[in-house]
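Peer 1: next input, structure requested:
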Amino acid sequence: MRLLILTQKVDLNDDVLGFFHGWIKELSKKYSSIIVIALEVNNYDLPENVEVLSLGKENGRSKIKYIINFYKYIWNKKSNYDSVLVHMNAEYMALGGLLWKLWGKRTSLWYNHSHGSVWARISTYISDNIFYTSPFAFMAKFRKSVKMPVGINTDLFKLNENISKKDNSLLFLSRISPVKKLKELIEALLILDQDNIDFKLTIAGEASEGSENYFNKVKVLSKDLEMKGKVQYIGSVPNYETPSLYNEHEIFINLTESGSFDKTIVESMSSGTLVLVLNESLKDFLPKDFIFSDSSPQVISDVIKKALSMDSDSGKNHISKNRAYVESGHSLKKLTNSLYGLL
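Peer 2: This next block holds a predicted model:
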């Protein structure tokens, strides 16, 4: 079997999309050959049976160039793949889906956003399969949709006994944008600071494109906490370096709303870090005390305060359950086995 993958970026050093490099490597064990077409290609280290092609974003933006390269690649390589997996960027399915059907290629779309773009809606009629991970995702309602494991490399993301966790440490790991609600988190920490609660938050990530002003306002808001040593910004971190970051911290905080299912939540669970989330995708597994009922600063501060006061034995028990949850339902091997059976 031969597979064509279309994705946004191939770069093992990318802080957000670096994980997909691991997905490709794991899938390469199951297919005789894989062709990857990405909007942007930078650093990668993949097996010989994987060919990587770029639409050219790393050399400058040009939508016309992207489209020309897209059709050139899928046409020139059409005899070298049997099935197609489009990862997140539904426009590729909308642009190429009818040709792939004409050529007898089986098509699948991975789309896990809470809202469906015009491209995504078109793609629902073209794709043979649609994959998602969150029960609140836009695609979850379609008959051809299949809920999939998140796909965490549990050999990489695991508890490291050689790394000591910092007392009362909190971690926020994400691209910075309003949807991630870092501002609300800082406002909650200001409440905790007024109550003389001991904590230290590490913020890993840079502003998303167009969110630079938002990030600057957050930094101004957190200035006093920074000066007190209660907040630190460390910039973006490559995905393969984040296991150490998770292991250094006691609590991981994610304030993304239900609809998507951030991989960082499951990565942190696999790495031995307690998680506090707003996303209701985990409401059937996590204790209620670990889920924010809303994103108001007071609610956020109350949940964090309770988590910081948890005794050691309870924390270890939750960590053990989190790891088992990931291994049984969301490992990368489980994901690639599921994909191979459907693609």
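Peer 1: CA atoms for contacts and neighbours, from now on please.
Peer 2: OK.
Peer 1: in contact with the residue nearest to Val50 when sequence neighbours are not counted, which residues?
Peer 2: Ranked by Cα to Cα, 6 or more residues apart in numbering and with sequence neighbours excluded, the top spatial neighbour of Val50 is Ile34, at 4.8 Å. Ile34 sits next to 2-5, 28, 49-51, 81 when contact means Cα atoms under 8 Å, 6 or more residues apart in numbering.
Peer 1: again, only using 7 Å
Peer 2: Contact analysis of Ile34 by Cα atoms under 7 Å, 6 or more residues apart in numbering lists 2-4, 28, 49-51.
Peer 1: next: Tyr111.
Peer 2: Tyr111 sits next to 87-88, 131-132, 139 when contact means Cα under 7 Å, 6+ apart.
Peer 1: of these - the most surrounded one?
Peer 2: Each of the contacts of Tyr111 was scored for neighbours by other Cα atoms under 10 Å, and Met139 scores highest at 29 neighbours.
Peer 1: so that one lies in a strand, does it not?
Peer 2: No. Going by DSSP: H, G, I helix; E, B strand; the rest coil, the assignment for Met139 is helix, not a strand.
Peer 1: hmm, back to that, where's the residue nearest to Val50, which helix or strand?
Peer 2: Here Ile34, judged by DSSP states H and E, is contained in strand 33-41.
Peer 1: likewise for Lys72?
Peer 2: Using DSSP H and E, Lys72 sits in helix 63-76.
Peer 1: what angle separates that helix from strand 33-41?
Peer 2: Angle of helix 63-76 versus strand 33-41, following axes from the mean of the first three to the mean of the last three Cα atoms, to 10 degrees, is 180 degrees.
Peer 1: name the residues of helix 63-76 that are buried.
Peer 2: 66, 69-70, 73-74 (16 or more other Cα atoms under 10 Å).
Peer 1: quick one: which of the residues you listed is nearest Ile253?
Peer 2: Of all these, Tyr66 has the smallest distance to Ile253: 36.8 Å, by Cα to Cα.
Peer 1: doesn't Asp289 belong to a helix?
Peer 2: Yes. Read with three-state DSSP, Asp289 is one of the residues of a helix.
Peer 1: can you show me the helices along the stretch 101-250 of the chain?
Peer 2: 118-126, 182-194, 212-221, 223-227, 242-248 (DSSP state H, counting those that start in this stretch).
Peer 1: report all helices and strands that the second one contacts.
Peer 2: I take that to be helix 182-194. If you count contacts as 3 or more Cα pairs under 7 Å, 6 or more residues apart in numbering; DSSP states H and E, helix 182-194 packs onto helix 297-308.
Peer 1: for comparison, sequence B:
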Amino acid sequence: MRLLIITQKVDADDPILGFFHRWIEEFAKQCERVLVLCLEQGNFHLPQNVSVASLGKERQRSKPQYVARFYRYIFAHRREYDCVFVHMNPEYVLLGSFLWRIWRKRIGLWYVHRQVNMKLRIAEKLSHVIFTAAKESFQLKSGKVHVLGHGIDTKKFFCADPKMKNKEPLILSVGRITKIKNLETLVRAAGLVKTRIAEKFVVRIIGDAVTAEDRALKTDLERQIFDNGLAGTVVFMGSAPHGQMPEVYCSADLSVNLAPTGGLDKAVLESMACGVPAFSSNRAFAPLFGPLAPSLLFRHGDPEDLAEKITRFFAASPSGIGARLRQSVIAEHDIASRVSDIAGLLDDLA
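Peer 2: Purely as a prediction, here's the structure:
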């Protein structure tokens, strides 16, 4: 199969989208040829059967220029691909589907988000097949949907020596600083934990504030941290390159994800893959946590419940949890299996 991939960014170092570099590598193993058209490109090193072209965001091109370059590319290379895989951006399905269907190209859309808008509704009608990570990750009813799990590089996200931790217990939160991440609950929970255990601990927040609203939120959180005497306990670390994230996870004793129930947040799965226990308020993780769910799931927006479960974890120092969580991710979310499934389903349509 010869595959055209449409994605937002190809950059192995990007803190948010760097993971997709590994997806492309896996697709290269499954396909005769892979063409990648991205909105923006950065640092990449891909197999010889992969070519990458950019719509030019890194050169600050305009939106009309993006669209013109998009059409020029899909037309010029129309004889070099059999199927199209659109990653997370349904607008590209809207832009390209008319021509792709005339040329008898099969269209697959990967979508993992709570949001349902008109673009997604139309893209669902125009795509031949839709892939998502969990049933909560795609909110439209459709017979085209295949729930496959996420694609986590479990060989990369692995702690060779999980006992190599900091002297002080370390709690990690990974992801963009934005309202839906509910970081104020983590700050309040940290204040409660501080009153309940004698041991000093640190909470590191890994991620950036991207928009003006995000930056205002971060300023407010910094004020809360200062007002509650948590300076030095709760620390904003900024983002880290994707390639450094396994080391970041492996330095932690546990991670916390505070998003509401919905799609499976990749940060939780990466933590689990590293054998680092992950606490979450997203009940979609209950099946993956299995019998550990009562200990790892906390009520959304409830700092008291989170603080209680963190305190119990530190008091019990349970062994074997990390290994069990890692095996769950390997079984259901390993990148090689997921990409193989996607390629197989697309190939069956061609």
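Peer 1: re earlier: what about the residue nearest to Val50 of the first structure, distance to Phe20 of the first structure?
Peer 2: Going from Ile34 of the first structure to Phe20 of the first structure by Cα to Cα, to the nearest Å gives 14 Å.
Peer 1: ok, for the residue positioned nearest the centre of the second structure, nearest residue in space, not its chain neighbours?
Peer 2: Central residue of the second structure (Cα atoms, centre = their mean): Lys266, 3.6 Å from the mean position. Counting by Cα to Cα, 6+ apart, Lys266 of the second structure lies nearest to His150, which is 7.3 Å off, once chain neighbours are set aside.
Peer 1: the one you found contacts Ala134, correct?
Peer 2: No. Look at His150 of the second structure against Ala134 with Cα atoms under 7 Å: they stay out of range, at 8.1 Å.
Peer 1: those two: who's more crowded?
Peer 2: His150 (23 against 20).
Peer 1: list the buried residues in the helix or strand hosting Trp100 of the second structure.
Peer 2: Here Trp100 of the second structure sits within helix 91-102, counting by DSSP H and E. If you call a residue buried by 16+ other Cα under 10 Å, then helix 91-102 of the second structure has these buried ones: 92-94, 96-97, 100.
Peer 1: I'd like to know how far Val116 of the second structure sits from Lys141 of the second structure.
Peer 2: 11 Å.
Peer 1: over to Gly149 of the second structure?
Peer 2: From Gly149 of the second structure over to Lys141 of the second structure (counting by Cα to Cα), the distance is 18 Å.
Peer 1: give me the more crowded residue out of the two.
Peer 2: Set Gly149 of the second structure next to Lys141 and count neighbours by other Cα under 10 Å: Gly149 wins out with 22 against 10.
Peer 1: quick check: that one touching Glu332?
Peer 2: Yes. With contact defined as Cα under 7 Å, Gly149 of the second structure and Glu332 form a contacting pair (6.2 Å).
Peer 1: can you pull the contacts of Ala53 of the second structure?
Peer 2: Applying Cα under 7 Å, 6+ apart, we find Ala53 of the second structure in contact with 36-38.
Peer 1: can you tell me which of those residues has the most neighbours?
Peer 2: Busiest of the contacts of Ala53 of the second structure [other Cα under 10 Å] is Leu37, holding 24 neighbours.
Peer 1: what does that residue align to in the first structure?
Peer 2: Matched to the first structure by TM-score structural alignment, Leu37 of the second structure sits across from Ile37.
Peer 1: got it, and Ala273 of the second structure?
Peer 2: In the first structure, the position corresponding to Ala273 of the second structure is occupied by Ser270, as judged by TM-score structural alignment.
Peer 1: what is the burial count for its match?
Peer 2: By other Cα under 10 Å, neighbour count at Ser270 of the first structure equals 31.
Peer 1: how much space between it and Ile126 of the first structure?
Peer 2: 35 Å.
Peer 1: what's the match for Asp302 of the first structure in the second structure?
Peer 2: So, by TM-score structural alignment, Asp302 of the first structure is matched to Glu308.
Peer 1: ok, and the closest non-adjacent residue to its match?
Peer 2: Val193 (7.6 Å).
Peer 1: quick one: the helix holding Lys72 of the first structure to the second structure mean distance?
Peer 2: Superposed on the second structure, helix 63-76 of the first structure shows a mean distance of 0.9 Å to its aligned residues (mean Cα distance after the TM-score superposition for the first structure).
Peer 1: beyond that helix, next helix or strand please.
Peer 2: Per DSSP H and E, the first helix or strand lying C-terminal to helix 63-76 of the first structure is strand 83-87.
Peer 1: what's the burial count for the match of Asp302 of the first structure?
Peer 2: Neighbour tally, Glu308 of the second structure, other Cα under 10 Å: 16.
Peer 1: what's the answer for Phe199 of the first structure, then?
Peer 2: When neighbours are counted by other Cα under 10 Å, Phe199 of the first structure registers 19.
Peer 1: also Glu250 of the first structure?
Peer 2: A total of 22 residues lie near Glu250 of the first structure under the criterion other Cα under 10 Å.
Peer 1: okay but Leu297 of the second structure is in contact with Ser281, surely?
Peer 2: Yes. Because the distance of 5.5 Å satisfies Cα under 7 Å, Leu297 of the second structure is recorded as touching Ser281.
Peer 1: what about the two, which has more around it?
Peer 2: When neighbours are counted by other Cα under 10 Å, Leu297 of the second structure and Ser281 differ, and Leu297 comes out ahead with 24 against 21.
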